[in-house]
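A.B. asks: What follows is a predicted protein model with its sequence.
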Amino acid sequence: MECSNFSFINTIVVSVATLLLYSVLRITYVVWWRPKSLEWYLRRQGIKGTSYKLFHGDTKELVMSSKEAWSKPMTQITHHIVPRVIPFVYQMVENYGKISMSWKETRASIIVADTELMKLVLENKNGHFVKPPLNPLVDLLQLGVSTLEGEKWAKRRRLITPAFHLEKLKVTPNAPEGSCSTNKTIAIHVLMVSGKQEMIPAFATSCCNLVERWTELVSLEGSCEWDVAPEFHNLAGDVIARTAFGSSYEEGKKIFELQKEQAVLVLEAYYSFYVPGFRFIPTRKNKRRYDIDKEIKTTLRDMIHKKEQAIKNGEFKDNDLLGLLLQCKEQSGNEMTVEDVIEECKLFYFAGQETTANWLTWTLITLSMYPNWQEKARQEVLQICGKKIPSAENMNHLKVVSMILYEVLRLYPPVTVLPRHTSKKTSIGGMPIPAGVDIQLPTLLLHYEPEYWGDDAEEFRPERFAEGVSKASKDQIAFYPFGWGPRFCLGQNFAMIEAKMALAMILQRFWFELSPSYMHAPYQVITLQPQHGAPVILHQI
């Protein structure tokens, strides 16, 4: 009996010791041996960069460089923003070249700032470049088709792409009270019945509401100082709510506010060292992250239920994005669930609002710096549209407005770095790269590269785009504000029409200049934003 007990205890001790030894070896491999082996391998390929540091890699340096750069506004109002917006990436390229190596915790990260190699990665012809694995807390914000991979991504993309065709987004909004002009209600009605222009009335309704609100503000004294950044977020939110969900901004306001709060919490999680299982610890911020996610999903689930009931009752047709997504769900059999529809709605709410709102904000800031271009755009709008609400045909002829919007997008793109990850051993331009390596594509650097844009790359020159995007840069395209390749942004045409409509209607009625209180401080919080807002002085024409 004693021998039997001794044998049992001995077995337990050996098992525990073996488990502990395996755990130690595994941890050593993950946090030291593999990163150092990767570093040695990549250096043999001629890639220079920082050395791996235990656990954190370069995370602390990345956070500190951003905090330092963002601690005070720029001393001058210029477009030399790269060192402020992405200081760590900028210094890496300056110190180690266009192909350089850094570390995100225990993962190697290669910065690729060469336009030809960047294009190869984005085209992803071999399928080896995927979205990087994220901290699960970050996934609370970034879901939907943008984070899927492989066949699942291809199927979802095929299913939802038709919903973003211009002719598919058919909206018939109620004409708002009041008027942008004396014939506004008539003008919107004409647009509503003009064939393939069904999206335009929704933009017109939202833009009219904005213009009327601004007109009331400036009507008493002829001018008014106003922070246009939140105004454009409200506008973009209203457009999305109308075109995507057939409702007004007030109904979707709760979702927008929650998504904005979630973005701040997500960014904090992204820059923090993640310990597996930490998301299950009920800290105050973790609890808030999951409460926000639950509230957003509950609100969207209620909207979906109401839409499904309305469609069944014949009250509404599938004339908005939500209706089209539900139609996609029915056509996909069991491949798309209600939860999938919710995630696509979350993605469209966030990406659609942030992109256009910040684009318009930077456009007004930039045109305030260059009153000559502001006047050129205004004269074009008045010549083509007069004081009437622009139609789709009108907007096709707004060449100067398009040139300005593209140049603003070059200087202030919504996303400044596109992340990728090698799912298998692959190569970039003949350079072998192991599996499990992050790839950072700093598109902002390309947008400012003198090699492609000339020595005046940091200057605002809309005439670069006089012959379109394809001929704007030297030799080859170096313009990636909406991505490139099979994963390009589905909503780019949507955003362009919305931005054109809003800018044209503002130019018809106001001229504007920067407020003396404006501080030039671009910074990245998921998207590129003015850190201290965008106060401008509006003058009524």
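C.D. replies: Ah, there it is.

A.B. asks: Could you use CA atoms for every contact and neighbour count after this?
C.D. replies: OK.

A.B. asks: So what's the gap between stretch 262-277 and the chain middle?
C.D. replies: 18 Å (C-alpha atoms, centre = their mean, to the nearest Å).

A.B. asks: Start and end of it, how far apart?
C.D. replies: In stretch 262-277, first residue to last residue: 20 Å (C-alpha to C-alpha, to the nearest Å).

A.B. asks: Okay, buried residues for that stretch please.
C.D. replies: Gln262, Ala263, Leu265, Val266, Leu267, Ala269, Tyr270, Phe273, Tyr274 (16 or more other C-alpha atoms under 10 Å).

A.B. asks: In three-state terms, label the closest residue to Arg378 other than its chain neighbours for me.
C.D. replies: Nearest residue to Arg378, sequence neighbours excluded (C-alpha to C-alpha, 6 or more residues apart in numbering): Leu507, at 5.3 Å. Of the three states, Leu507 takes helix under DSSP: H, G, I helix; E, B strand; the rest coil.

A.B. asks: re the thing from before, which one of the buried residues of stretch 262-277 sits closest to Ser402?
C.D. replies: Ala263 (29.9 Å; C-alpha to C-alpha).

A.B. asks: here comes the other one, which I'd like you to weigh against the first:
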Amino acid sequence: MLFSIVFALVVGLFVHLYVSLVFKPQNIRKILRQQGLNGPPPTILVGNLLEIKKSRAAAAEKTLVRHPQSPPLTHNTAAVFPFLENWRNQYGPVYTFSLGKTQIVYVSNPDLVKAITTSTSLDFGRPSYQQKELGPLLGHGILTSNGSVWARQRKIMAPQLFMDKVKGMMSIVTESAFTVVNSWRNKIEANDHGGGLVLDIAVDDYMKRFSGDVISRACFGSSYSKGQEIFLKLGSLQEIISKKTMSIGIPGLRYLPTKSNRKIWELEKEIKGLILKVVKERREGDGYEKDLLQKLLEGAKSDYANSDEIDRFIVDNCRNIYLAGFETSAVSASWCLMLLASNPEWQTCVRDEVVEVCQGRIPDPDMLRKMKKLNMVIQETMRLYPPAPTLSREALKDINIGGIHVPRGVGLWTMVSTLHTDTDLWGPDALEFKPQRFENGIAGACKSPNSYMPFGFGPRVCIGQHLAMVELKMLMSLILSSFSFTLSPKYVHSPVMRMMVEPKYGVDILIKKL
């Protein structure tokens, strides 16, 4: 009897694994092939992950690095995804590949991209594997949730980051930007003996401190020092998880008690405890603070039934704010400084605009709005170095996108870096830094405006884009009006993919006080 039960369980488990890992993926690929979509043949369990890992390792060994002494710099961030580019050349602008048992449709056809970016269906959401694999970092926050849960979270969070609310954060952004400028100025003055000192600065840590300070103060108010501790631990967690991205889709790996998994679980627990400690202090206080955390608490109280739901909402979305608002802004600022340092004519042009608009005053929202050339430089920066180089969605039910029947569970990937540098869309100079292309807006710069998406697309476009733009404009305007700068001989141009495309060796510039 016992043997029969065990045998039945073993057979049942085998059948379940076969259906999940073999039959369903094969059936989905058959449906896609019947529509003319082909791609690299996958391996059972791992799909194309081994091929992806091998391609990335080979690319890392022969990464093209250019020193500033050997111009021009090549701004081709799509090259950090060599496997996607190789498959695109082999199978065309729309093809399939596999991450473990998960089937992906890669899309770089502008017409199909438009169909994807204009879809408003709640059945077309964030990939479920992201919620599983990135759960310790993002939880069930606005970046990973779907359907009514996502709609509820957006309803609470989005109004707190509308432009009128961002204007109320201007003092925070300004003070944080001045911290960077004053630290550079003080370093120069402390070492300058009348010779016009040129200081070699590694900007990346300064950009992270600036962005982290803004988000910590905006989110946690007077408790921002605790916010910084939370973000520091989130940074450590993000670094560990970014090294595991190539194992996405392989069943069960995230449950194994490996050294990295144990560290992930430990950090996740610590971060949750720190956030809940701040939440508890707020509940026990008089609620006078008007920071983002207080607004989220108030909004959550009216939409969630109990304290556990509110706590989960706050913990998960504080983690989401970190990833979406801290790291992306810091990396974008580093790239922007690199591009201005290597293009002195545009640096001078934008500096003249800042001086003319501000007339020696501290920039306010109206002044920032008038800085058209600075805006063009930032747009061009995010075209060449988009904060999210790939955007992915999943069919939560069987759906039709641009005439393609997409079975439930299939992911759709749009390679932003490829679209942003497509010569058919942007012209033969697509890999060059030319902010003037945005002189007449996005529609005047690109043949397919839907293909420009530095902040995502559709209903799920980044809710923090207004704050991000204000941060970048304020910081760049204050730096430009205080210093002139060029690329340091230390700088090595080598974009690398971690959670986003970052300068592998950082950005070093030579600055001189004006």
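C.D. replies: Nice, thanks for sending it over. Remember, it's a predicted structure, so these values are computed and weren't measured experimentally.

A.B. asks: Which part of structure 1 matches the longest helix belonging to structure 2?
C.D. replies: Counting residues, the longest helix in structure 2 under DSSP state H turns out to be helix 259-284. Aligning helix 259-284 of structure 2 against structure 1 (TM-score structural alignment) gives residues 284-309.

A.B. asks: thinking again about what came up before, take the buried residues of stretch 262-277 of structure 1 and keep only those in strands.
C.D. replies: Among these, no member is found in strands (DSSP state E).

A.B. asks: Just to be sure, which of those are found in helices?
C.D. replies: The helices, defined by DSSP H, take in Gln262, Ala263, Leu265, Val266, Leu267, Ala269, Tyr270 from those.

A.B. asks: pretty sure the first one contacts Leu141?
C.D. replies: If I follow you right, that is Gln262 of structure 1. Yes - at 6.8 Å, Gln262 of structure 1 counts as touching Leu141 under the criterion of C-alpha atoms under 8 Å.

A.B. asks: follow-up on the earlier one: helices or strands up against the longest helix of structure 2?
C.D. replies: helix 135-138, helix 224-242, helix 307-321 (3 or more C-alpha pairs under 8 Å, 6 or more residues apart in numbering; DSSP states H and E).

A.B. asks: can I get the ones you listed in a markdown table with distance to Glu266 of structure 2?
C.D. replies: As requested, these are exported to a markdown table (distance: least, C-alpha to C-alpha, whole Å):
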| stretch | distance to Glu266 of structure 2 |
| --- | --- |
| helix 135-138 | 10 |
| helix 224-242 | 9 |
| helix 307-321 | 15 |
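
A.B. asks: Can you say which of those helices is packed in most?
C.D. replies: A comparison of those by mean neighbour count, using mean count of other C-alpha atoms under 10 Å, puts helix 135-138 on top with a mean of 22.

A.B. asks: tell me what that one is packed against?
C.D. replies: On a contact count with 3+ C-alpha pairs under 8 Å, 6+ apart, helix 135-138 of structure 2 meets helix 224-242, helix 259-284, helix 307-321.

A.B. asks: Run the chain-centre distance for the last one.
C.D. replies: Using C-alpha atoms, centre = their mean, the mean C-alpha position of helix 307-321 of structure 2 is found 20 Å from that of the whole chain.

A.B. asks: same deal with the first one?
C.D. replies: In terms of C-alpha atoms, centre = their mean, the gap separating the centre of helix 224-242 of structure 2 from the centre of its chain is 16 Å.

A.B. asks: by how many degrees do that helix and helix 259-284 diverge?
C.D. replies: When axes from the mean of the first three to the mean of the last three C-alpha atoms, to 10 degrees is applied, the directions of helix 224-242 of structure 2 and helix 259-284 differ by 150 degrees.
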